[in-house]
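S.K.: Coordinates only, no sequence provided:
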């Protein structure tokens, strides 16, 4: 079948929106007619990385309706409302991804095992999660990455509990999702850290109780002072070296003893090649540092997030602040790259 998609044709080049050819699904694939897709900074990393294979397809959080189902897929049927994501429904050991989808453009196969920057997507069935039929066509897309990544880091990686303290570095779509979930589980205080005062003010709508502009003050000193020693959990949703290195010293100190454990730093944003940490954080203070890579149980969590939205506890509608058409994808990427987007932007088809 013919469809339209945004194609990454080369490093440093604008995306090309053009007609592509989608084959019939393999036994383990499904085809989804998409209504919306999130615009995630992870795709900017891919576009700016000269090692990313091209030509290729991009996007990894979308919502639509299943239109074709491979013979080996049993959890979906035609007509199901579904979210396309990048996290397998069932855990796969190691850094694994499905094979390329098989889409062609100008008779050339396109790279990409999952994609949502297009009107239709053919993807491995394990990346497609059934949700309730009345799920909103526009808002549901960001559950497939921004929400699961930020909220999942809070609930599943850190397992934050009521009255535990939280600091979130970076208040884009992922950071705001972490802040909102921290509010849902009654964490306190919830400290938002960013370099943009407008974004910090916006974060208060999602549950931030305190804010720190790290371009004006030392965030480590500020957080330690306002918490009288450090937070229980600190999350880096940015991925820069400076934030990689700041989240551990802002956590509370532990000490000697079997259960005298310090705070936990959680790396959520895509990191660079290196960082430097003082080993004494681990030895003398028993602080912990770990990563969080899409910490979610898709079949259970996706419908939970959508239910929380319906109950007024997780404002997906406020989280989405910009909307674009597929033909405007380069403008959307430029706006995201230049920091013009509060929250999350989406494409609507």
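M.R.: Cool, the structure landed. Keep in mind that this is a model prediction, so the values were computed, not measured.
S.K.: C-alpha from now on. contacts and neighbour counts both.
M.R.: Fine.
S.K.: Not counting its neighbours along the chain, what's nearest the residue nearest in space to the middle of the chain?
M.R.: By C-alpha atoms, centre = their mean, the chain has its centre lying nearest to residue 146, at 3.1 Å. Nearest residue to residue 146, sequence neighbours excluded (C-alpha to C-alpha, 6 or more residues apart in numbering): residue 174, at 4.6 Å.
S.K.: ok, now which ones touch that neighbour?
M.R.: Neighbouring residues of residue 174 by C-alpha atoms under 8 Å, 6 or more residues apart in numbering: 146, 147, 149, 150, 151, 237.
S.K.: same question, residue 268
M.R.: Residue 268 neighbours (C-alpha under 8 Å, 6+ apart): 149, 150, 153, 235, 236, 237, 238, 239, 291, 292, 293.
S.K.: list the contacts for the second one?
M.R.: By C-alpha under 8 Å, 6+ apart, the residues touching residue 150 are 174, 175, 176, 177, 178, 179, 181, 237, 268.
S.K.: element containing it?
M.R.: Using DSSP states H and E, the element containing residue 150 is helix 146-152.
S.K.: ok, then the element right after that helix?
M.R.: Once the chain leaves helix 146-152, the next helix or strand it forms, by DSSP H and E, is strand 166-169.
S.K.: Run the chain-centre distance for the helix or strand following that following strand.
M.R.: Downstream of strand 166-169, the first helix or strand assigned by DSSP H and E is helix 173-184. On the basis of C-alpha atoms, centre = their mean, to the nearest Å, helix 173-184 sits 11 Å off its chain's mean C-alpha point.
S.K.: ok, and here's another one to check against it:
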């Protein structure tokens, strides 16, 4: 089945996306074509856009909601007409099969590829492992951001740290992923839930998602503020879990300092700092804070999520009103405004998540 599509391409050596027309008419055996309804614009894609070492044209994006319109001859999980959620974490073990990243060849012979999936366009071509059948009644706003922002932020709280009711949490960075971490912590019963950012508008939105306290790190010492908010019966101060969603290497020792230390001789270990944002350069830690405080530094990828299991949970949160995806989607764009969306994100003008909505 031939499918006419408009797909965003980041040409080699450029930082501006081009929307190109192409006919998708040859599928690999495990590939799925998804007609997009909406997709998120994730901060991690900026790293690829502004990467000076990139030498080939790229296809970008990794979270969306849409409808399957064509499948390869070995696809068994979905069929044309199914509504699906696209993500970048495989749905299930690959059983020894290594998915081949899709490569699109455009009229004129230029081709572009991606790391594992792409969503920026009217259509996406993805391996079936990167789509999840959308639970019935999945709202479009939720579907557009569930495959990265919600999975990464809330998943870190739910899976990587396994936060329990009454434990204290600080979320560093109240962007799209951070807001989802805040929401996840609040839903799971953490208290207090402290949001840290340098933007008062983002901190105001953080309260909507369940932050009990907010700290503007430009206006006050954030570590001192968090410690003041988190006294413990063992006379230590600090949160049980800090979630560093900033992706800024120099912030990691600061967020680690906001974590409660252990108590020597009692068997009480310190808390944990969870790396949610991706630090792009090496960073240094205060080794004595980590060692003497018996603290932990945890890495997590995609919120340690199993998409097939966890997406149902996230949809449940939305159905019963515990999570408000429409409030998270603070900026909406058309496909032809994609470069504007990227610029807004790069310049820090997106409070929550930017989403591109496809007409038709």
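M.R.: Alright, I've got the coordinates. Keep in mind that this is a model prediction, so the values were computed, not measured.
S.K.: TM-score for these two?
M.R.: The TM-score (TM-score structural alignment, normalised by the length of the first structure) is 0.95; 347 aligned residues with a C-alpha RMSD of 1.8 Å.
S.K.: Now for the counterpart of the residue nearest to the centre of the first structure in the second structure: which residues touch it?
M.R.: Under the alignment (TM-score structural alignment), residue 146 of the first structure pairs with residue 149 of the second structure. Residues near residue 149 of the second structure by C-alpha under 8 Å, 6+ apart: 42, 176, 177, 180.
S.K.: Translate the third one into the numbering of the first structure.
M.R.: In this case it means residue 177 of the second structure. In the first structure, residue 177 of the second structure lands on residue 174 (TM-score structural alignment).
S.K.: ok, now how distant is its match from residue 4 of the first structure?
M.R.: Distance of residue 174 of the first structure to residue 4 of the first structure, given as C-alpha to C-alpha, to the nearest Å: 28 Å.
S.K.: Over to stretch 226-242 of the first structure now: how far is its first residue from its last?
M.R.: Stretch 226-242 of the first structure has an end-to-end distance of 21 Å (C-alpha to C-alpha).
S.K.: buried sites along that stretch?
M.R.: By neighbour count on 16 or more other C-alpha atoms under 10 Å, the buried set for stretch 226-242 of the first structure is 227, 230, 231, 232, 233, 234, 235, 236, 237, 238, 239.
S.K.: for these, which one is nearest residue 136 of the first structure?
M.R.: Of all those, residue 237 has the smallest distance to residue 136 of the first structure: 25.9 Å, by C-alpha to C-alpha.
S.K.: Which residue, other than its chain neighbours, is closest to residue 289 of the second structure?
M.R.: Leaving out its chain neighbours, the residue that sits closest to residue 289 of the second structure by C-alpha to C-alpha, 6+ apart is residue 257, at 7.0 Å.
S.K.: about what we covered before: now flag whichever of the contacts of residue 174 of the first structure is closest to residue 325 of the first structure.
M.R.: residue 146 (19.4 Å).
S.K.: Nearest to residue 327 of the first structure among the contacts of residue 150 of the first structure?
M.R.: For these, the residue nearest residue 327 of the first structure by C-alpha to C-alpha is residue 174; the value is 24.9 Å.
S.K.: coming back round to it: can you tell me how far the residue nearest to the centre of the first structure is from residue 100 of the first structure?
M.R.: With C-alpha to C-alpha as the criterion, residue 146 of the first structure and residue 100 of the first structure are 23 Å apart.
S.K.: where does the spatially most distant residue from the centre of the second structure fall, helix, sheet strand or coil?
M.R.: Seen from the C-alpha centroid of the second structure, the residue lying at the greatest distance (C-alpha atoms, centre = their mean) is residue 265, 39.2 Å away. Look at residue 265 of the second structure: counting by DSSP: H, G, I helix; E, B strand; the rest coil, its state is coil.
S.K.: and the longest strand seen in the first structure, what does it pack onto?
M.R.: Looking across the first structure with DSSP state E, the single longest strand is strand 29-39. Counting contacts by 3 or more C-alpha pairs under 8 Å, 6 or more residues apart in numbering; DSSP states H and E, strand 29-39 of the first structure packs against strand 62-69, strand 120-124, strand 344-348.
S.K.: what number of residues lie near the residue nearest to residue 336 of the first structure when sequence neighbours are not counted?
M.R.: Excluding its sequence neighbours, the residue lying closest to residue 336 of the first structure (C-alpha to C-alpha, 6+ apart) is residue 41, at 7.3 Å. Number of residues near residue 41 of the first structure (other C-alpha atoms under 10 Å) recorded here: 21.
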